[in-house]
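Asker: A structural model of the following input is requested.
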Amino acid sequence: MKIFAIADTHLSGEPPAKPMSIFGDHWEGHWDKIKASWQEQVSNEDVVLIAGDISWAMKLPDALVDLNAIASLPGRKIMVRGNHDYWWQTMSKMNKAVEGKIEFLNNSFAPAGEWAVCGSRGWTCPEDPLFTTEDRPIFDRELLRVEASLNAACTAGFNRIILMLHFPPFYNHYSETGFAGLIAKYNVELCIYGHLHSESSIKNAATGIINGTAYHLVSCDALEFKVKQLI
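Answerer: Prediction:
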């Protein structure tokens, strides 16, 4: 079993209702590039982690064309919500809609061999200059969700943990607060995240080993529209 990751697929039906090429020529045909990489590298025995911003759809029925397109690809798929995934509903509604072909994380974890995949959306960190008082309750709630996921995995006996967020776990420089504090507390081995797209934010993103945890930025444009093998 191999474990791969990608984020920010930003699908919008077929043909796309919102072509991503409006954000730059490099986005032209981005889903075709992702699919080609996915089909080349991923087998049905593998796991693909999808770290949010999956579909532009506003409602779950409208997102199904995108979710079904992902479900049709090889491997087991595990997702967390992104800030643009307005179609996200209760676990029961989403599981029923996709007929169990995709797994969604919310206050929970997913076993993958010796690994536990934990995760939630995350949120803008307080150190970010754009953080506002309106962000605080969302940030605090996401901290609780991430800790519930990590605690569930540890309670189940897992000691090898992957944490999947949509937002970066900290802003620019490492700080042992918030999500980074939970990563340290629960000895997370790998942390993946997306959300970042600009050239400067991708260049300055936290990657590599920091305080014993391997950080990976997996927004699809940062990966040149290819899935990234983690394990």
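Asker: alpha carbons only for contacts and neighbour counts from here, please
Answerer: Will do.
Asker: show me what contacts the closest residue to Asp221 other than its chain neighbours?
Answerer: Nearest residue to Asp221 in three dimensions, chain neighbours excluded: His197, at 6.8 Å (C-alpha to C-alpha, 6 or more residues apart in numbering). By C-alpha atoms under 8 Å, 6 or more residues apart in numbering, the residues touching His197 are Ser219, Asp221, Ala222.
Asker: same deal with Ala112?
Answerer: Val47.
Asker: mind checking what helix or strand follows the strand or helix carrying Ser149 in sequence?
Answerer: Here Ser149 sits within helix 135-155, counting by DSSP states H and E. Counting by DSSP H and E, the next helix or strand C-terminal to helix 135-155 is strand 160-164.
Asker: please give the structure of this sequence too, so both can be compared:
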Amino acid sequence: MRIYAIADLHLSGNPPAKPMEVFGTNWLNHWSKIKTAWLEQVCIDDIVLLAGDISWAMKLNEALTDLNTIIRLPGKKILIRGNHDYWWQTVSKMTKAVAGQLSFLNNSFEPAGEWAICGSRGWTCPEDPLFCDTDLPIFQRELLRVESSLTQATKAGYGNIILMLHYPPFYGNKAKGGFTSLIEKYGVKKCVFGHLHGEAVSTAATGIINGVDYCLVSCDALNFGIQRVI
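Answerer: The predicted model follows:
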């Protein structure tokens, strides 16, 4: 079993209702590139972490075209919500809609062999110059959700934890406080995240920081490939 990760698929049906090349020529046929890499690397027994911004759909029934496209690809898929996933509902509603063929994290974790997959959306960090007063309650709520996920995995006896966030866990190189405090408190080994695109990709701090392996997996940062995590 291998574990892969990717974020920000930004699907919008077939044919796409929102072609992504409006954000740059590198996005032309981006889903075709991702599928090619996925099929070349991922086997049926592998796990793929999808770190948010899966579909542009506004409602769950509208997102099913995109979700079923993902279901048809190999591997077990574990999803978290991104800031654009407006179709996201309760885990029970989503699980029923896809007949249990996808796993959704919400105040929970998912076993993956000797690893526990934890996660939540995350939010803009207070160190970000764009952070404002209205962000604070959302940020604090996401801290609680992440801790709930990590607590459950720890109580279940897992020492190897991968944390999946949509937003970066910290701003720039300021790896302190907030999500990083939880990451270090619960001994997270690896943290994958997305959300950053274009020039912002270069602002992400990645690699081993304070003993934790941080990896940016937004699809354009991966050149529309798929990142092996384990």
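Asker: name the element the residue nearest to Asp221 of the first structure belongs to?
Answerer: With DSSP H and E as the criterion, His197 of the first structure is inside neither a helix nor a strand.
Asker: and it, what's its match in the second structure?
Answerer: Mapped onto the second structure by TM-score structural alignment, His197 of the first structure lines up with His197.
Asker: and the gap between that match and Cys191 of the second structure?
Answerer: Here the criterion is C-alpha to C-alpha, to the nearest Å. By it, His197 of the second structure lies 18 Å from Cys191 of the second structure.
Asker: between the two ends of stretch 114-124 of the second structure, how far is it?
Answerer: Stretch 114-124 of the second structure: ends 31 Å apart by C-alpha to C-alpha.
Asker: again but with stretch 73-88 of the first structure, I slipped
Answerer: 21 Å.
Asker: check the gap between the residue in the first structure sticking out farthest from the centre and Asn83 of the first structure for me.
Answerer: In terms of distance from the mean C-alpha position of the first structure, Thr133 ranks first, at 25.0 Å (C-alpha atoms, centre = their mean). Counting by C-alpha to C-alpha, the gap from Thr133 of the first structure to Asn83 of the first structure is 18 Å.
Asker: same thing with Pro168 of the first structure?
Answerer: 12 Å.
Asker: mind listing what the residue nearest the centre of the first structure touches?
Answerer: Centroid-nearest residue in the first structure: Ala51, 1.0 Å away (criterion: C-alpha atoms, centre = their mean). Neighbouring residues of Ala51 of the first structure by C-alpha under 8 Å, 6+ apart: 5-8, 79-82, 121, 164-166, 192-194, 218.
Asker: let me see the ranges of the helices in the second structure.
Answerer: 30-41, 60-71, 91-97, 135-155, 179-185 (DSSP state H).
Asker: how far apart are the last one and its match in the first structure?
Answerer: If I follow you right, that is helix 179-185 of the second structure. Here helix 179-185 of the second structure, set against the first structure after superposition, deviates by a mean of 0.4 Å using mean C-alpha distance after the TM-score superposition for the first structure.
Asker: residues in contact with that helix?
Answerer: Contacts for helix 179-185 of the second structure (C-alpha under 8 Å, 6+ apart): Leu143, Val146, Glu147, Leu163, Pro169, Phe170, Val212.
Asker: so which of the residues you listed wins on neighbours?
Answerer: Pro169 (29 neighbours; other C-alpha atoms under 10 Å).
Asker: do I have it right that that residue meets Cys125?
Answerer: Yes: with contact defined as C-alpha atoms under 8 Å, Pro169 of the second structure reaches Cys125; the gap is 7.4 Å.
Asker: residues shared between the contacts of those two?
Answerer: What both Pro169 of the second structure and Cys125 touch, as defined by C-alpha under 8 Å, 6+ apart, is the set Gly178.
Asker: may I see the buried residues of stretch 46-65 of the first structure?
Answerer: 46-57, 60, 63-65 (16 or more other C-alpha atoms under 10 Å).
Asker: what about that stretch, how long is it end to end?
Answerer: First-to-last residue span, stretch 46-65 of the first structure, C-alpha to C-alpha: 23 Å.
Asker: and if you look at stretch 121-130 of the first structure?
Answerer: End residues of stretch 121-130 of the first structure are separated by 18 Å (C-alpha to C-alpha).
Asker: burial count for Met91 of the first structure?
Answerer: 13.
Asker: any idea how far it lies from Ser108 of the first structure?
Answerer: Counting by C-alpha to C-alpha, the gap from Met91 of the first structure to Ser108 of the first structure is 11 Å.
Asker: got it, and Leu190 of the first structure?
Answerer: Taking C-alpha to C-alpha, one finds Leu190 of the first structure at 17 Å from Ser108 of the first structure.
Asker: cool, and Arg76 of the first structure?
Answerer: For Arg76 of the first structure, the distance to Ser108 of the first structure - C-alpha to C-alpha - is 17 Å.
Asker: check Arg121 of the first structure too.
Answerer: 12 Å.
Asker: now swap in Lys18 of the first structure and tell me
Answerer: 32 Å.
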